[in-house]
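structure here, sequence nowhere to be found:
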């Protein structure tokens, strides 16, 4: 049996027995999109397939540095960090090529924890789509920098003077990809084996930066693929004494790293509902309202997409990243890029997203806001033509300029609470407020250089 054939708990048992595994790898994705997991014995795994298993809910109550939130109500010292129930999702079964016959299964939080579970919030949005008569296809594409460094060396260097895998600006370089063909081959092979195949892989503009476009699929599967891609690209690099970063912007000297999301809808019988050849740019009414909803809610939902303090260093004019909630047809200076084409290829690209996204949460925002637009028949502004940075946009389209501002907007958003649930909005906004507060405590190199002597 192949991992792709696993659909049920019985299938999961069969493939584990067929491979003679004593343990399997099980993981969940936390609020920041970081995979947390463990090896589980076969006996316990078989039991978990039927009854679920407990996972300490601290993984929903701490940040990316394992520091405990002091402002969330779901969990904390006041609840004593009990186990939260997790259900195994058999159809997420993947091979782990660098570990022999090892298998990986994803889990998702259940019962009360489901309200704040990243995978759970996307499932709720997709159920909303299904109730409206739509299925959703999606795909992510990520830019990431590679370094000739190790986890130890970057710390010894204090993250300064790092050696990029390759030097200079060299986008779409056949020279670079051929010289380092072994890594490209290994990554392509890994992605095929783990059911997150790539449509494209090439160098981007920057020292050691690559861009990978993951093949589109049903939206929940697309989020699984995106989250696994980020995790196992880093694993692959480190196993080869390299490091990959998916920060939104790791250096003032280089462009930021995108994590663009492509989304389209289908209706009954698999009909592509975004495409209407009788309309400008083939945009159906449904697609226009979808874009209208995305544009209208983007300032309120930005914390779900630009989710780190670092995200906002990328959202500046002239660096291929938007500063306002704008849209245009084949316009890469806008936050939303409508891509006209055939019924199969017509889609919207959610370009405000960076590589640091939690794919589940970001896709929930991108899809949920579009569905809200369809429900309320929200008309978008006129499409931007030409340089979107040079156009003065209404104040209501201005995106928050910091994570703290974005978190405050999300916490107050009535549409967000209707789309994602009040518990999720409170929890996620609180975690982003914590993240911004942690940043304000830091004394940066910039502050030292600016104030140490002169002030």
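Arrived safely, thanks for sending. Being a predicted model, the structure only gives us computed values, none of them experimental.

going by C-alpha atoms from here, please, whenever you check contacts or count neighbours.
Noted.

and the residue nearest to residue 299 when sequence neighbours are not counted, what does it touch?
Excluding the flanking residues, the one nearest residue 299 by C-alpha to C-alpha, 6 or more residues apart in numbering is residue 399, at 4.9 Å. Listed by C-alpha atoms under 8 Å, 6 or more residues apart in numbering, the contact partners of residue 399 are 298-299, 302, 323-325.

do you know how far residue 92 is from residue 160?
Going from residue 92 to residue 160 by C-alpha to C-alpha, to the nearest Å gives 38 Å.

for residue 151, same thing?
Distance from residue 151 to residue 160, by C-alpha to C-alpha: 13 Å.

ok, residue 246 next?
17 Å.

between these two, which one's more packed in?
Per other C-alpha atoms under 10 Å, whichever of residue 246 and residue 160 has more neighbours is residue 246, with 23 against 10.

tell me the contacts of the more buried one?
Neighbour list for residue 246: 143-145, 230, 257, 355-356 [criterion: C-alpha under 8 Å, 6+ apart].

let's bring in a second model and compare:
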């Protein structure tokens, strides 16, 4: 059996037993979009397919660097970090081509932890859409820098004077992609083997920066593809003595790295619902309300999309990233870009997202806000024509400028609480406040250069 055909518990068991595997790789995704996992003995894995498995709930009690949150009610020393119950989704089965016949599966949390589990959160938003008779298609595209470095050398160099895969600013370069064709083609081969189909791969503007556009599919599977791409592309690169970064902005010398999301809706019969010929931008009422909801809630949900301190270094004028909740038709200076087309290609591009997104949370925010807009028939502003950066926008459309400000907006959002629940909103906002406080403890190179001698 091909791993792509695994849909049920019986399918997964048959494939593991048929390959005679001693162990299987199993992962869950934390609030920062990091896959945490382990090798699990095949007998234990097969039992877990039916009855679930246990995973320490510390994954909701620490940050991306394994540092414990200081104000966490969900888990901590006070609760003794118990196990949480999780279950395996057989349909996430992937081959791991770097490890012979090894298989990988994603799990998601049940019980109390389900309220915080990013994958379960997105599943609830998908279920909300289904209750409205709608199904979402989503695609992610990521920009990422590639370096001739290793995890050891970047630390030895203190992340300075890094050697990029290629030099110079050379977007859409046929020269660079042809010279580095072994690198490009082996990445495409890896993604094909792991059922992460890449529709386009090209160089972007900057030394050693690439952009990969992942083929669209239903929302939950699209987030799976995105999180697997970010992890296993890095695995593949490091095994070749190279490194990738998906930071929102790793250097002041270059533009930030996007993680744009493309979204569309169809009804339960498969008919697209965003397209209506003869209307401005071919936008149906449904699409207009969807964009209206996204625009209205973008400032309130930004912490779920721009989830790191570094995210806000990208959201500055003139660097291909929005600073206000704006929208336009085929306008790349806006946060939301409506892309007119045929009924099947009509979609909205959620351009505020960077490469550092947790795909589950970002898709949940982008889709959930649009559904909220449809439910409440939210009208968007007039579409922006021309350069949105050069225009003055209402204060209500301004995006938070820091992660802490964004977390405060999330806490105060009644729509966020309706869409995602009080437990998630309060816990997640706490984690973002922690992230900002940790950053404030650091002394930056900029501060040293500016103040060391002169003040």
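Yep, it's here. Here the structure is a predicted model, which is why all the values come from computation and not from measurement.

superposed, what's their TM-score?
Once superposed, the chains reach a TM-score of 0.99 (TM-score structural alignment, normalised by the length of structure 1), with 455 aligned residues with a C-alpha RMSD of 0.6 Å.

so which of the contacts of residue 399 of structure 1 persist in structure 2?
Of those, the ones still in contact in structure 2 (both residues aligned by TM-score structural alignment, their matches' C-alpha atoms under 8 Å) are 298-299, 302, 323-325.

would you turn those into CSV with secondary structure, neighbour count and distance to residue 362 of structure 1?
Shown next, in CSV, are these (DSSP: H, G, I helix; E, B strand; the rest coil; neighbours: other C-alpha atoms under 10 Å; distance: C-alpha to C-alpha, whole Å):
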residue, secondary structure, neighbour count, distance to residue 362 of structure 1
298, helix, 28, 11
299, helix, 22, 13
302, helix, 26, 9
323, coil, 23, 17
324, strand, 29, 17
325, coil, 23, 15
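
residue 292 of structure 1: how many residues sit nearby?
26.

how about it, what's its match in structure 2?
Aligned counterpart of residue 292 of structure 1 in structure 2: residue 292 (TM-score structural alignment).

separation between the closest residue to its match other than its chain neighbours and residue 325 of structure 2?
By the measure of C-alpha to C-alpha, 6+ apart, the closest residue to residue 292 of structure 2 outside its immediate chain neighbours is residue 380, 3.9 Å from it. Using C-alpha to C-alpha, residue 380 of structure 2 is found at 10 Å from residue 325 of structure 2.

hey, what's in contact with both of these two?
Shared contacts of residue 380 of structure 2 and residue 325, defined by C-alpha under 8 Å, 6+ apart, comprise 295-296.

tell me, what residue is most central in structure 2?
In structure 2, the C-alpha nearest the mean C-alpha coordinate belongs to residue 359, at 2.3 Å (C-alpha atoms, centre = their mean).

about what we covered before: let me have the contacts of residue 399 of structure 1 in CSV, extended by distance to residue 449 of structure 1.
Output for those, formatted as CSV (distance: C-alpha to C-alpha, whole Å):
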residue, distance to residue 449 of structure 1
298, 36
299, 33
302, 31
323, 28
324, 31
325, 35
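
what's the closest of the residues you listed to residue 240 of structure 1?
Closest to residue 240 of structure 1 out of the contacts of residue 399 of structure 1 is residue 302 (35.3 Å), distances taken as C-alpha to C-alpha.

just the element for the nearest residue to the closest one once chain neighbours are set aside, please.
Once flanking residues are discounted, residue 302 of structure 1 sits nearest to residue 406: 5.9 Å by C-alpha to C-alpha, 6+ apart. Following DSSP states H and E, one finds residue 406 of structure 1 within helix 403-412.

for that helix, grab the matching residue range in structure 2.
Helix 403-412 of structure 1 maps onto residues 403-412 of structure 2, going by TM-score structural alignment.

which parts of that stretch are buried?
For stretch 403-412 of structure 2, the buried set under the neighbour-count rule, 16 or more other C-alpha atoms under 10 Å, comprises 403-411.

show me where the stretch 251-400 of structure 1 has strands.
261-266, 327-329, 336-339, 347-350 (DSSP state E, counting those that start in this stretch).

would you confirm that residue 14 of structure 1 belongs to a strand?
No. Counting by DSSP: H, G, I helix; E, B strand; the rest coil, residue 14 of structure 1 falls outside a strand, being helix.

give me the residues contacting whichever helix or strand comes after the helix holding residue 406 of structure 1.
Towards the C-terminus, the helix or strand next in line after helix 403-412 of structure 1, according to DSSP H and E, is helix 414-420. With contact meaning C-alpha under 8 Å, 6+ apart, helix 414-420 of structure 1 is reached by 121, 124-125, 297, 300-301, 368, 372, 410, 422, 424-425.
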